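In: Show me the folded form of this:
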Amino acid sequence: MRHPVRPARLPRAARAWLLAGALCLGAPWVQAAAPGPGVAWVSAAADADIERAFAQAKAEKKPLLLYWGATWCPPCNQLKATLFNRADFIDRAKSFVAVHIDGDRPGAQQLGARFKVRGYPTMILMAADGSEITRLPGEVDAPQVLSVLQLGLAGGRPVKAVLADARAGKPVSGPEWRMLAFYGWDTDEAQLVTAAERPALLAQLSRACPPAERQAATRLLLKALAESDDGKGIKPDAALRDRVRQLLADAAASRAQMDVVVNFAPDITKALAPEPGADRQALVTAFDAALQRLEVDASLSRADRLGALISRVALARIDLPPKTVQPKLPEALVQRVRAHVARDDQQITDGHERQAVITSGAYALGEAGLWAESEALLKANLAKSHSPYYLMSQLGSNARKQGQNDEALRWYAQAWEKSEGPATRLQWGASYFGALVDLAPQDAARIEQVARALFTEAAKDRAAFHERSARSLQRVGSKLEAWNQGPQQAAVLQRLHDGPQGLAAVCGKLEAADPQRVTCEGIAKGLLKKPSAPA
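Out: Here you go, the predicted structure:
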């Protein structure tokens, strides 16, 4: 499922010792285990590792499956709990070279730049020559992922070639249409098309899909609708609304499109009915009925069933301001959330599944206005989680949404302290820093201290200015620029820029030809900008 919460956007992160200046840099990071049993995963963190994997693929005349993930990531844990441990996946893995890139391996973010992978998880099936056959959809249920994987293994052409033929009106086989429909568009990262162009492309593909591939055409249509906000992609009309309602009323058809129905119900509803009224309410009712079926569908994972319930809550909130803290929802729905989450918490025994489901359960409780229960659930699961810092970030987010600023900062700081791995520590540190600037802008000493600590950590990571890590540091730089509204703040930024441990010195240690240097210097240059006018 597409997870609704993550540390950087809780919506995809202080303790008393910090206030006193004792800044802990976290526990030593231990390399994560292989994603699943029974598969000869090749662990990669550098170009040399990748070259060896491709050499093996060529020698064995096999394609290569690259999995990019992180220990803490709930959707990654969902894959470990439902896909990578399956006997049929393990058996199918004999047909490819399986490569695991843990985004927190030292230097791994450079590989993220090489393969254009950002979101965790991303799975790419590649030919031995390095061309991409397809990006697998991580949000669908395990049998569908395996089906798409099998299509790619059965001599599939590179997805770019297939898409070019489809757009040009040239012959495309049925399996290739299904590959396009189930392509991981959410993790494309502009490999096939820019995000701005995607809605129109998906709509075009849906119209061009032959009648024999009706399920693929429907999926492409739904994906186009999910991205058709602000008038992009597909313009709604009565016939289209009727078509979607008919699909939702059909149990088999809606089950076949489960992931889109679960993850994009509010988006599709707003695309088809941009304004509140009878049309929107009819769609909400139709979606809710389909989601109720999916929530109790025993063939789905716990995470997907809970995702269906979360979408029901989102639909019930669809006409409320997004930041509503205490929504007035149907009492039956609120009680359903309470009972569903309590049952999951009681029944789950697998650690990976717990990381995937309980974090979503806490989010569901908060969205239903059950904040005390969300907090209690997260606190009770801190000791059960292999990545408790993720839950700490959620506790910070919960407190912030309720206006409990000091409590929020304590949790964000603790999450950063406990986080592990170079990319994760920069990400969690940037989340804490952003909250600190927003919630305590007067605390110049702490702002300077945390920023300096982050730059010091960046100096120790040879890939700190690549991909996710670079974006974390850029967020820190942007926050500092916005905070710089007077002489006191300007003096702080000058100190962060200058000196033997300043950001300028960090940039100067990077090779002139290293693309990271440009990124680093861009952040450093921003520190010297003139103070902005107070908001």
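In: Could you use CA atoms for every contact and neighbour count after this?
Out: Fine.
In: what's the helix or strand harbouring residue 474 in contact with?
Out: For residue 474, the host element (DSSP states H and E) is helix 467-483. With Cα atoms under 8 Å, 6 or more residues apart in numbering as the test, helix 467-483 has contacts from 109-110, 112-113, 118, 423-424, 426-427, 430, 433-434, 437, 441, 451, 454, 463-465, 489, 493, 519, 523-524, 526-527, 529, 531-532.
In: hmm, 7 Å instead?
Out: Outside helix 467-483, the residues within contact range by Cα atoms under 7 Å, 6 or more residues apart in numbering are 109, 112-113, 118, 423, 426-427, 430, 433-434, 464, 523, 526-527, 532.
In: Pick out the most distant pair among those residues.
Out: 112 and 532 (34.2 Å; Cα to Cα).
In: count of residues packed around residue 490?
Out: 21 (other Cα atoms under 10 Å).
In: Could you check how far the closest residue to it other than its chain neighbours is from residue 315?
Out: In this structure, residue 490 finds its nearest non-sequential neighbour in residue 484, 5.8 Å apart by Cα to Cα, 6 or more residues apart in numbering. As judged by Cα to Cα, to the nearest Å, residue 484 and residue 315 stand 40 Å apart.
In: follow-up on the earlier one: filter the contacts of helix 467-483 down to the buried ones and hand me the ChimeraX line.
Out: Command for ChimeraX that selects the buried part of the contacts of helix 467-483, burial taken from 16 or more other Cα atoms under 10 Å:
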select :109,112,118,423,426,427,430,433,434,464,523,526,527
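In: Out of the contacts of helix 467-483, which is nearest to residue 60?
Out: Using Cα to Cα, residue 112 is the member of the contacts of helix 467-483 that lies nearest residue 60, at 25.2 Å.
In: Second chain to compare with the first, below:
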Amino acid sequence: MAAGIVWRDGGRDGALAEVLARSAGDGRPVLLYWGAAWCPPCNRLKSEVFGHEAVIAQLAKVSAVQLDGDSAGAQALAEQYRLRSYPTLVLFAPDGGEISRLPCELDGELFAATLALALRVGAAGGNAARSLQAALAGDTLNSEQWTLLSHYSWDTDEASLLGQRGLAPTLRALHAAAPAGAARLRLGLHAQLAERAADPVELLALCADPAQARANMDILCNSGASLLKWLVAADQRAAVATALHAQAVSWAEDLWLGRPDRLAALRLQGRLERLGAPAAKRSVGIEQQMQVLLDEAGPADHPHERHTLLNTAVSALNDAGLAPQAEALLRAELDASHAPFYFMLSLASAARRRGDHGAVLDWYERAWQGARGPATRLQWGATLLASLVELAPQDRARIERAAEGMLEDIGAAPDAFRQRNRAQLRKLEQLPAGWNGAGPHSDRLLQRIVVGLAA
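Out: You can find the predicted model right below:
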């Protein structure tokens, strides 16, 4: 984590409850960060957001708590506080109620502004839940309340704010009720993503305003290609692709942005060019531009930044049809990575595309053997076992070894059947009937899973 921020370890027994209880006395809000060491977006947060001076200044006003998904009992806590996706950021008021869930993809400057706004709303006794209720009831909201809703992390809500409401109709209702301006534009983007139906008029209007496009760069870089695919008419697609592409080019060349965001914009360029945007004039190719950004980071000096850069670069190379180059890059970087087991999953995917099932299973096994932390080991072990059942059902001995190891991992995790762990083990329960016939370990594992999930 960045220097200058005092992080409390929420994984220590009772620490999170202790911090929340203390906040009621000292009046300080609490920011909870939920993540994992191997998660690329988490690594981007650590390097790009938590290291930003403006963010450090805002976090001085709160009690900052980090909760690693592999901490002892972390998955049980995650269930209690409705945390699932890595990363999730929750801002709590001193009374313990949620003020808002904050988007993790913003750059440092925009995140600092969003956090500052959420703190102001919270200090005035407001929160996202009250703003949502008022908006849906037709009441008048001020600009900060609308901005809070437009910058809510809908992807990590886990029914905390929505409850029984549907995401798409809720976002569309908010978009319809919001006054013209930045918040309405952003809510419109959220609604389009939830509906999987893009609006060419809104997208073209957004791209025609560079400042507004820049303010929504997080959504457009992550989902711009998807929005383009959801446009029906070919002429609409070409116009929107060209407009989005112009913005992506400007972001990739913006030296005020961090390397991960510039690389994400570079990836968007390539995806848009394959979807109809005119190819950019480049003195060097995308592959070379990516390598420059990787070289600038350096493997030892910025391990968190390099982790997320590498992940984006591999995706971009695969998108560009340069799968051999992506695989070569991964192999070259494994030894320097602080979480090499994460990238072994990508190498397994590369082997699957080649039809090399033996290499697929070898990479999954290596990843599981190298995985650290109880939740991570359960997730990687479930991936290996499911792949063995799919690709090598006749290899009973190997299935048995994996099942034996999974039993050990379940025994080592006191919250093996909670939250993310539960979802991973449920995948094994749903495997084709008969997979556990390999021997006593697989029989015991399935029985343990069935009993654990039923509890």
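In: what TM-score comes out when they're superposed?
Out: Comparison of the two superposed chains (TM-score structural alignment, normalised by the length of structure 2) gives a TM-score of 0.92, and 448 aligned residues with a Cα RMSD of 2.4 Å.
In: Leaving out sequence neighbours, find the closest residue to the alignment partner in structure 1 of residue 115 of structure 2.
Out: When structure 1 is aligned by TM-score structural alignment, residue 115 of structure 2 is paired with residue 149. Closest residue in space to residue 149 of structure 1, ignoring its immediate chain neighbours: residue 136 at 7.2 Å, by Cα to Cα, 6+ apart.
In: Distance-wise, check the residue nearest to residue 42 of structure 1 when sequence neighbours are not counted relative to residue 468 of structure 1.
Out: Closest residue to residue 42 of structure 1 apart from its sequence neighbours, by Cα to Cα, 6+ apart: residue 99 at 4.6 Å. Separation of residue 99 of structure 1 from residue 468 of structure 1 (Cα to Cα): 20 Å.
In: Check residue 354 of structure 1 too.
Out: Counting by Cα to Cα - residue 354 of structure 1 and residue 468 of structure 1 are separated by 25 Å.
In: If you count surrounding residues, which of the two has more?
Out: residue 354 (26 against 23).
In: and that one, what does it touch?
Out: So residue 354 of structure 1 contacts residue 348 (Cα under 7 Å, 6+ apart).
In: which residue in structure 2 lines up with it?
Out: Using TM-score structural alignment, residue 354 of structure 1 sits opposite residue 306 in structure 2.
In: Read off where stretch 248-266 of structure 1 ends up in structure 2.
Out: Using TM-score structural alignment, stretch 248-266 of structure 1 pairs with 207-225 in structure 2.
In: Buried residues in the matching stretch, which are they?
Out: If you call a residue buried by 16+ other Cα under 10 Å, then stretch 207-225 of structure 2 has these buried ones: 207, 212, 213, 214, 216, 217, 218, 219, 220, 221, 224, 225.
In: Residue range in structure 2 corresponding to stretch 51-60 of structure 1, please.
Out: So stretch 51-60 of structure 1 sits over residues 17-26 in structure 2, by TM-score structural alignment.
In: where do the strands sit along structure 1?
Out: 42-43, 64-69, 97-102, 122-126, 132-136 (DSSP state E).
In: out of those strands, which comes closest to residue 215 of structure 1?
Out: strand 132-136 (17.5 Å).
In: how far is the closest one from where the chain is centred?
Out: Centroid separation for strand 132-136 of structure 1 versus its chain: 18 Å, with Cα atoms, centre = their mean, to the nearest Å.
In: go on, stretch 317-327 of structure 2?
Out: 22 Å.
In: which residues sit against that stretch?
Out: Contacts for stretch 317-327 of structure 2 (Cα under 7 Å, 6+ apart): 270, 271, 314, 347, 350.
In: Counting neighbours, which bits of that stretch end up buried?
Out: Going by neighbour count (16+ other Cα under 10 Å), the buried part of stretch 317-327 of structure 2 is 317, 318, 319, 320, 323, 326, 327.
In: May I have the distance across that stretch, first residue to last?
Out: 9 Å.
In: In structure 1, which residues correspond to that stretch?
Out: Under TM-score structural alignment, the match for stretch 317-327 of structure 2 in structure 1 covers residues 365-375.
In: Could you check how far the equivalent of residue 340 of structure 1 over in structure 2 is from residue 267 of structure 2?
Out: Under the alignment (TM-score structural alignment), residue 340 of structure 1 pairs with residue 289 in structure 2. Per Cα to Cα, residue 289 of structure 2 is found 11 Å from residue 267 of structure 2.
In: Contact partners for the residue nearest to residue 156 of structure 1 when sequence neighbours are not counted?
Out: Spatial nearest neighbour of residue 156 of structure 1, chain neighbours left out: residue 133 (6.4 Å); criterion: Cα to Cα, 6+ apart. Neighbouring residues of residue 133 of structure 1 by Cα under 7 Å, 6+ apart: 125, 126, 127, 152, 156, 157, 158, 159.
In: Looking at the residues you listed, which is nearest residue 445 of structure 1?
Out: Among the contacts of residue 133 of structure 1, and counting by Cα to Cα, the member closest to residue 445 of structure 1 is residue 125, at 48.3 Å.
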